[in-house]
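**Q** Just the structure for this:
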Amino acid sequence: MPVHNQQLHILLVEDDEVDIRNVERAFKKNNISNPLHIARNGLEALNMLKGSNGVEKLDPTPKVILLDLNMPKMGGLEFLQTIRKDPDLKTTSVFVMTTSDEESDKFAAYNLNVAGYILKPLSFERFVKAVSILNHYWTLCEQL
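**A** Modelled structure (predicted):
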């Protein structure tokens, strides 16, 4: 009898409602049924990952994080620096999804060991394709 493989949980850290809806729509279009948790800034995401400040800890801990860089309270790079210092979170796969094409942001993100840096495309079709590629990646990871 096959062992039931628990689904990979994904955390989206994004403050823009339109981008959140686009990710949800792209998941639906790609038939991605992985549980998607949403945090609207880095601080909220940390509270969800650690179960701090009265926020219930996500269980299981998401193995993949989709991260925007430009957010209020705690931006993406600061969030990345924080989780890379945390023994329980430092190996989490993080994909940056941002409108920032700044070389300094890309350099900083890759120095913090991101799995990928995705510029938010202008067209929804290209975004759906990007999410499809991500899905292939984490489906592979799930089986390891």
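
**Q** Please make it C-alpha for all contacts and neighbour counts, starting now.
**A** Noted.

**Q** hang on, L89 is in a strand, isn't it?
**A** No - using DSSP: H, G, I helix; E, B strand; the rest coil, the assignment for L89 is coil, not a strand.

**Q** Now show me the structure for the sequence below, then we'll compare the two:
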Amino acid sequence: MRALNILLIEDDEIEVMKFNRVLNNMKSNHKIIEANNGEEAIEILKEKEIVPDIIVLDLNMPKINGIEFLGMLKSDEYLKYIPAIILSTSSNHKDILECYRIGIAGYVIKPLKYEDYVDRIQKLIGYWSVNELITN
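**A** Here you go, the predicted model:
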């Protein structure tokens, strides 16, 4: 399994801690780059210091929401190939449809139970760490 550079875009500090805890417990060398909102994420991506292998983002964020961020990401010739996976509490069909229309790689609903959350995140990261990814 490949160690991934993961850009996590999440404004909720508790959610960031949960995500980090799951990855730490996986005893892997995945690196998490954190952004509190879409605006911050765009700045990180523009710097191109670390180009993430995957982007995991929430939909409901301040400044630039998830759908606006995806639109910006997919309109960039350099960044549009980075798989973006939504990790959200929203099961709104309209949101899911719009995200896939824009070109996301996956949509995962945050479960309420922590054990289920751990299971989903481990499967998500496991899946992407065995995928062939486009590296620049």
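
**Q** Next up, the contacts around the aligned partner of G103 of structure 2 in structure 1.
**A** Using TM-score structural alignment, the equivalent of G103 of structure 2 in structure 1 is N113. Neighbouring residues of N113 of structure 1 by CA atoms under 8 Å, 6 or more residues apart in numbering: V94.

**Q** other SSEs contacting the lengthiest helix in structure 2?
**A** Determined from DSSP state H, the single longest helix within structure 2 is helix 114-129. Helix 114-129 of structure 2 makes packing contacts with helix 13-25 when contacts are defined by 3 or more CA pairs under 8 Å, 6 or more residues apart in numbering; DSSP states H and E.

**Q** at 10 Å what do you get?
**A** On a contact count with 3 or more CA pairs under 10 Å, 6 or more residues apart in numbering; DSSP states H and E, helix 114-129 of structure 2 meets helix 13-25, strand 54-57, strand 84-88, strand 106-109.

**Q** returning to what we had before: then the match of G103 of structure 2 would be within a strand, right?
**A** No - counting by three-state DSSP, N113 of structure 1 falls outside a strand, being coil.

**Q** distance of it from K63 of structure 1?
**A** 14 Å (CA to CA, to the nearest Å).

**Q** Average offset of the longest helix of structure 2 relative to structure 1?
**A** Its aligned residues in structure 1 lie a mean 1.1 Å from helix 114-129 of structure 2 after superposition (mean CA distance after the TM-score superposition for structure 1).
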